[in-house]
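1. predicted coordinates and the sequence they were generated for:
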Amino acid sequence: MRMGFRTILEASGIEVAGEAATGRQAVAAAQEIAPDVVLMDVQMPDMDGIEATRRILSQDRRPRILIVTTFDRDDYLFAALDAGASGFLLKNAGPEELVAAVRVVASGDALLAPEVTRRVIERHARPATAASAPDPGLTDREREVLRLLAEALSNAEIAERLFIGEATVKTHVSNVLQKLGARDRVAAVVYAHRHGLA
């Protein structure tokens, strides 16, 4: 499986800086190599991928971690997100999806396999009453951008919908994440659903 991933990624111009066969090796390799993105399995010898993710993200160098697993299980999904993973992809994803996922996560965005996105929203989105919802100080335009993020639109699609430049959308998304205290787009979408902003 690792050899297959390496072949796919290198053929797409993505440098594979290292490999690890166990969770402990992954933690050590991440510290030594300082990669931009780590592809992490859930079930591995020695230490599972969830614990390895936690340990890697507790280090000084904090790569983005993309969980790639055959197991479409809620407990793995939510444990991975709680541990700080930036993405969750199933191994049945095609080569193009894998490459795109690595690039999305490397750019600082979050990514969830389409099969699991709805479950994340359903589990975490419990609308608050207007009185209990905190005011994050979003501008009207930032609220529009947040609503469109919650529709799973890309920056390019948001730009087209709002008739503004993609660079402007990136600025709005960055402001939204900062004001919400959200680490990525997934966390922002969960916030939007929980507080009735989407």
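-> Happy to help now that I have it.

2. switch to C-alpha atoms for all contacts and neighbour counts from now on
-> Noted.

3. does residue 54 touch residue 83 like I think?
-> Yes. Applying CA atoms under 8 Å, one finds residue 54 in contact with residue 83, separated by 5.2 Å.

4. which of these two has more neighbours?
-> A side-by-side neighbour count of residue 54 and residue 83, using other CA atoms under 10 Å, places residue 83 first with 20 against 17.

5. so how far is residue 65 from the more buried one?
-> 10 Å (CA to CA, to the nearest Å).

6. name the residues contacting each of these two.
-> residue 53 (CA atoms under 8 Å, 6 or more residues apart in numbering).

7. check it against this one:
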Amino acid sequence: MIDIRVLLADDHVLVRSGIHSLLRSMTGIQVVAEAADGEEALRLAETHQPDLAILDIAMKGMNGVEAVRRIKVKCPNIKLLMLSMYSSEEYVMQALNAGAHGYLLKDSAAYELERAIRQVMQGIRYLDSFLSPDALDLYMRRVAEKGASAEVLTPRQRQILQLIAEGHNTKEIAYHLNLSGKTVETHRAQLMERLDIHDVPGLVLYAVRSGLITIEK
């Protein structure tokens, strides 16, 4: 059997090690690279060109959703499976809208992880068995009625929004992204105007609801 070459991305070393062990026990699946954040995942995806990338949704710096968006653009042939502890419709839809081919909860059984991999590799969208398609449809209708989502932001604006919501100030964001403070402030003003949110608490709440960050992060 031809191996399915997998890139695994999770910022928790023990979790990543556990998933790696599970994958190693499955026939025809080979982990070719591991990443600790979205930026590393994107870099390794371009280098190794795996068949499948399995990404945690909540990673600092560049989260799994943003990594999915960028991998989808740079490496369109890679299948993308989101792995998360969050079952809310907001997180699921953010992942699917970004380009994920499947969404699996971290507390799923090992056999469901393997089933998700096989199904995604066949080109079939996979949703964890605990997720309700009806609830997702309802959420999509609700979002359509409300209008704006994180999709209206540019990739750079989403990145800056995530860093703001994680508690970083302008100087720290500028250093992290190798930008000038003035450029960061310009992006910040533009994303506030686009979202019609004009204070940091509002941006944090929006980032949580949009799946850019989690409460724990």
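-> That came through, no problem. Quantities reported herein were computed from a predicted structural model and do not represent experimental measurements.

8. helix, strand, or coil at residue 139 of structure 2?
-> The three-state label given to residue 139 of structure 2 by DSSP: H, G, I helix; E, B strand; the rest coil is helix.

9. same question for residue 104 of structure 2.
-> Assignment for residue 104 of structure 2 (three-state DSSP): strand.

10. need the single longest strand in structure 1, by residues.
-> strand 64-69 (DSSP state E).

11. and that one, what does it pack onto?
-> strand 37-40, strand 87-90, helix 95-106 (3 or more CA pairs under 8 Å, 6 or more residues apart in numbering; DSSP states H and E).

12. and it, which stretch of structure 2?
-> Under TM-score structural alignment, the match for strand 64-69 of structure 1 in structure 2 covers residues 79-84.

13. distance from that stretch to structure 1 after superposition?
-> By mean CA distance after the TM-score superposition for structure 1, the fitted stretch 79-84 of structure 2 averages 0.6 Å away from its aligned residues in structure 1.

14. which outside residues touch that stretch?
-> Stretch 79-84 of structure 2 is contacted from outside by 51-58, 64, 68, 95, 99-106, 116-117, 120-121, using CA under 8 Å, 6+ apart.

15. repeat that with 6 Å
-> 52-57, 100-106 (CA atoms under 6 Å, 6 or more residues apart in numbering).

16. just the closest of the residues you listed to residue 172 of structure 2, please.
-> Distance to residue 172 of structure 2 across those (CA to CA) is lowest for residue 57, with 22.8 Å.

17. so where do the strands sit in structure 2?
-> Using DSSP E, strands in structure 2 cover 4-9, 29-35, 52-56, 79-84, 102-105, 126-127.

18. rebuild the ones you listed as CSV, extending it with distance to residue 160 of structure 2 and mean neighbour count.
-> CSV is the format used below for the strands of structure 2 (distance: least, CA to CA, whole Å; neighbours: other CA atoms under 10 Å):
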stretch, distance to residue 160 of structure 2, mean neighbour count
strand 4-9, 21, 24
strand 29-35, 21, 19
strand 52-56, 20, 27
strand 79-84, 22, 26
strand 102-105, 25, 25
strand 126-127, 29, 20
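
19. with distance to residue 186 of structure 2 added, can I get those strands in a markdown table?
-> Formatted as a markdown table, these follow (distance: least, CA to CA, whole Å):
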| stretch | distance to residue 186 of structure 2 |
| --- | --- |
| strand 4-9 | 31 |
| strand 29-35 | 31 |
| strand 52-56 | 30 |
| strand 79-84 | 32 |
| strand 102-105 | 34 |
| strand 126-127 | 38 |
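
20. right, and these - which one's nearest residue 18 of structure 2?
-> Of all the strands of structure 2, it is strand 4-9 that lies closest to residue 18 of structure 2, at 11.1 Å by CA to CA.

21. okay, the longest helix anywhere in structure 1 sits on what stretch of structure 2?
-> Ranked by residue count, the top helix of structure 1 under DSSP state H comes out as helix 166-180. The counterpart of helix 166-180 of structure 1 in structure 2, using TM-score structural alignment, is absent.

22. and that helix, how far from the chain's centre?
-> Distance of helix 166-180 of structure 1 from the chain centroid (CA atoms, centre = their mean, to the nearest Å) equals 16 Å.

23. list the buried ones in it?
-> Buried positions in helix 166-180 of structure 1, judged by neighbour count with 16 or more other CA atoms under 10 Å: 166, 169, 170, 172, 173, 176, 177, 180.

24. now swap in stretch 115-135 of structure 2 and tell me
-> Going by neighbour count (16+ other CA under 10 Å), the buried part of stretch 115-135 of structure 2 is 116, 117, 120, 121, 125, 126, 127, 128, 131.

25. the third one corresponds to which position in structure 1?
-> Right, the one you point to is residue 120 of structure 2. In structure 1, residue 120 of structure 2 lands on residue 105 (TM-score structural alignment).

26. what do you get for residue 67 of structure 2?
-> In structure 1, residue 67 of structure 2 lands on residue 52 (TM-score structural alignment).

27. grab the nearest non-local neighbour of that match.
-> residue 23 (5.4 Å; CA to CA, 6 or more residues apart in numbering).

28. under the alignment, what does the one you found map to in structure 2?
-> Residue 23 of structure 1 maps onto residue 38 in structure 2, by TM-score structural alignment.

29. pretty sure its match sits against residue 67.
-> Yes. Under the criterion of CA atoms under 6 Å, residue 38 of structure 2 makes contact with residue 67 at 5.0 Å.

30. burial of residue 75 of structure 2, as a residue count?
-> 15.

31. whoops, I mixed them up, residue 177 of structure 2
-> Neighbours around residue 177 of structure 2, by other CA under 10 Å: 14.

32. nothing else from me, thank you.
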